[in-house]
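> Test case, fold it:
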Amino acid sequence: MQNMGGIFGILGVGCGLYIFYALYKLKSTGDITSSILLPKDVNPKTCKDKDGYIKAVAPKMAILGISTIIYGLMDLCETFVMSTGNFFWIVLVLVFVVLIWFSVTVSKLNKTYF
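Next up is the predicted model:
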């Protein structure tokens, strides 16, 4: 695992920060980031209730962002600082569970609001 030199940790932190940037844009300007939230064929301007969609999806984005940043930091710690043992694998499984949960719930929200 150390041959990759922490690339997955950097990607995890970067993805988490991008999710928080998209969340900031969503809450501040109402701009729905289609790369995270919507399928390719859905136009963000066709949302039936933008405020309701933002209120429903924002906490889910925050949870996904936090979990990916935690994973990234754990991977960097595992690679460069010290072994975290089984805790790293628990965090890795948790990130996958959160990612699946996020995908399923956002898909349901998209069907409701678009």
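> only C-alpha atoms for contact and neighbour calcs from this point on.
Will do.
> Spatially central residue in the protein, please.
Residue closest to the mean C-alpha point of the chain, counted by C-alpha atoms, centre = their mean, is residue 64 at 3.6 Å.
> Proceed likewise with the subsequent sequence, for comparison:
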Amino acid sequence: MDESVFGFVSIMAFGCGIYGLYAYIRMKMDGHINETLLLGKKYSEHMCKNKEEFVKKALPAVLVFGIVTTAYGVIDMIHCYVKPIQAVDSAGLVIFLGMLVWYMVYTTKLKNKYF
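Okay, here's the model as predicted:
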């Protein structure tokens, strides 16, 4: 596969991570649910049975998502654009994918409980 595709993926991961960190800060400050990261199209914030508790339980997951995704994006950009670091990049990918699965399972359970 072309190297530019991998570089694009690293930039997308970095951007998603930054958005996750932004969403965490916004949720912490204003208490509103970030529908993009946590709910999807079928749900809206006003449908939540206990918004405060949902936000309290979702905040750590959003923070972990933001940190891990940003870190993986940086590692992958270094690997693609600066210096190949295959072992670190591969380990980062495994951690990133594991976190992504955990995040999806955890937030789905939250949705099922509070919506």
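> on that earlier part again, spit out the contact partners of the residue nearest to the centre of structure 1.
16, 19, 95, 98-99, 102 (C-alpha atoms under 8 Å, 6 or more residues apart in numbering).
> Let's see that with 10 Å instead.
15-16, 19-20, 58, 70, 95-96, 98-99, 101-102 (C-alpha atoms under 10 Å, 6 or more residues apart in numbering).
> Out of the residues you listed, the closest to residue 7 of structure 1 would be?
Residue 7 of structure 1 has its nearest neighbour among those in residue 15, at 12.1 Å by C-alpha to C-alpha.
> ok so, going back, out of the contacts of residue 64 of structure 1, which is most surrounded?
Counting neighbours by other C-alpha atoms under 10 Å, residue 16 leads the contacts of residue 64 of structure 1 with 24 neighbours.
> give me every residue that touches the closest residue to that one other than its chain neighbours.
Excluding its sequence neighbours, the residue lying closest to residue 16 of structure 1 (C-alpha to C-alpha, 6 or more residues apart in numbering) is residue 65, at 4.2 Å. Residues near residue 65 of structure 1 by C-alpha under 10 Å, 6+ apart: 12-23, 59, 71, 95, 98-99.
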